[in-house]
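Student: sequence? don't have it. structure:
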């Protein structure tokens, strides 16, 4: 893990939800404690839903956590890249507010950084190379999944409890039959095509 190469307090940042057709993009920023870090932190995509839920609770109990959420309407206005950068900035700003100072350094999963004043390093595949980024990936994914499961109760036809807003066959079929909801990203091609067809 690369975390020990950077000064403390070290903040890891990752996002969930760049690719779905519906729902927000969610970023998390996490500063883990120096000791007694929860066991099993890894890239959230390599963990089961049950394990993510357990680690989410354990990380929230011991770490400084910030979450940034950008909703579909703003994703359409900014585009998904800039919406993701905004979500990351909101997440680190929340950590800074909780700490009362900026983190000494921020590690961001990926190859790009938001336009901010934080000392930061992008790390491709960072959720598997940094415990702080791995923790952030778990927080972001679990929070976004929870939001989409709740949204599925309002719009049950689209199968969001299982597909989390991604373009599964069932989701695309429901889009064609029922059209987009307010939670759909109308700038994304499959949604825009359904808009035009209606």
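Tutor: Good, I have the coordinates. Model, not experiment: these values are computed from the prediction.
Student: Only C-alpha atoms from now on, for both contacts and neighbour counts.
Tutor: Noted.
Student: Tell me where this protein has helices.
Tutor: 49-62, 72-78, 80-99, 126-129, 131-154, 160-163, 169-178, 189-197 (DSSP state H).
Student: who wins for proximity to residue 35 among the ones you listed?
Tutor: helix 49-62 (9.7 Å; C-alpha to C-alpha).
Student: contact partners of stretch 162-178?
Tutor: 19-23, 145, 148-149, 157-160, 190-191, 194 (C-alpha atoms under 8 Å, 6 or more residues apart in numbering).
Student: here's the one I want to compare it with:
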């Protein structure tokens, strides 16, 4: 599994999962960390990854959910949604980095808080630079990156969001995005708990909010 969008100012955090076992042939040639691939190369890699894996899925947690429960819990929520979409419980999950964000603390009923059925978390191991060392993690990174980029490009194509240039920056803190926040303030797709420019805590009031759901994100990505 791998995530993308953790450090963005707008849009969802997205987790990709790719399941393989000993019956799977060698990974598609060129699978590597999605950040090292050009966008067209990532897009071309997706169908090859989907044919290679036993199962694959992508899960999201929206900006509103990030505001409600925090980024780490939102990562966990997106990850459990991706696992649930696969419908197969793996024997082991490999996460990039040195932090297990997938396993919920025993004293926190996260999924109950999110009004979703409990998903038993499989065993997790972490690996530094797993997206460079492990083909399945690299493949999950590609799926997550491509899916989230599609969402941000479509959202950025709407007239009311064009000022933020999400087509170019995908919701991250690029200069033009920050300038637009100072002038326009945040949209309903922004993570408002992050003290963004243009909020009441900075230099202006927060515009009225609208509830953002995972269904919204899924439908955007599929159009």
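Tutor: Thanks, I have the structure now. Worth saying up front: this structure is predicted, and the values here are computed from it rather than measured.
Student: of all the helices of the first structure, which lies closest to residue 109 of the first structure?
Tutor: Smallest distance to residue 109 of the first structure across these (C-alpha to C-alpha): 4.7 Å, for helix 126-129.
Student: in the second structure, what residues pair with that closest one?
Tutor: Helix 126-129 of the first structure lines up with residues 130-133 of the second structure when matched by TM-score structural alignment.
Student: mean distance, that stretch to its aligned residues in the first structure?
Tutor: Taken against the first structure, stretch 130-133 of the second structure registers an average deviation of 0.7 Å after superposition, with mean C-alpha distance after the TM-score superposition for the first structure.
Student: Give me the aligned partner of residue 166 of the second structure over in the first structure.
Tutor: In the first structure, residue 166 of the second structure lands on residue 160 (TM-score structural alignment).
Student: does its match really touch residue 146, like I thought?
Tutor: No - contact status for residue 160 of the first structure versus residue 146: not in contact, 10.3 Å apart, counting by C-alpha atoms under 8 Å.
Student: Looking only at neighbour counts, state which of those two leads.
Tutor: Between residue 160 of the first structure and residue 146, counted using other C-alpha atoms under 10 Å, the more crowded position is residue 160 (25 against 15).
Student: wait, what's in contact with the aligned residue in the second structure for residue 75 of the first structure?
Tutor: By TM-score structural alignment, residue 75 of the first structure lines up with residue 66 in the second structure. Counting by C-alpha under 8 Å, 6+ apart, residue 66 of the second structure touches 73, 74, 191.
Student: Indicate which one of the helices of the first structure is closest to residue 14 of the first structure.
Tutor: Nearest of the helices of the first structure (C-alpha to C-alpha): helix 131-154, 5.0 Å.
Student: how about the closest one: buried residues?
Tutor: 131-145, 147-149, 151-152 (16 or more other C-alpha atoms under 10 Å).
Student: same deal with stretch 50-63 of the second structure?
Tutor: Within stretch 50-63 of the second structure, the residues that count as buried by 16+ other C-alpha under 10 Å are 52, 53, 55, 56, 57, 58, 59, 60, 61, 62, 63.
Student: contact partners of it?
Tutor: Identification of contacts with stretch 50-63 of the second structure by C-alpha under 8 Å, 6+ apart yields 10-21, 24-25, 27-28, 74-75, 77-83, 85-86, 88, 140, 143-144, 147, 189-192, 212-214, 217.
Student: For PyMOL, write a command that selects the buried ones of those residues.
Tutor: If you want just the buried ones from these in PyMOL, going by 16+ other C-alpha under 10 Å, the selection is:
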select buried, resi 10+11+12+13+14+15+16+17+18+19+20+27+28+74+75+77+78+79+80+81+82+83+86+140+143+144+147+189+190+191+192+212+214+217
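Student: Pretty sure residue 28 of the first structure sits against residue 17.
Tutor: No - using C-alpha under 8 Å, residue 28 of the first structure is not in contact with residue 17; the gap is 11.7 Å.
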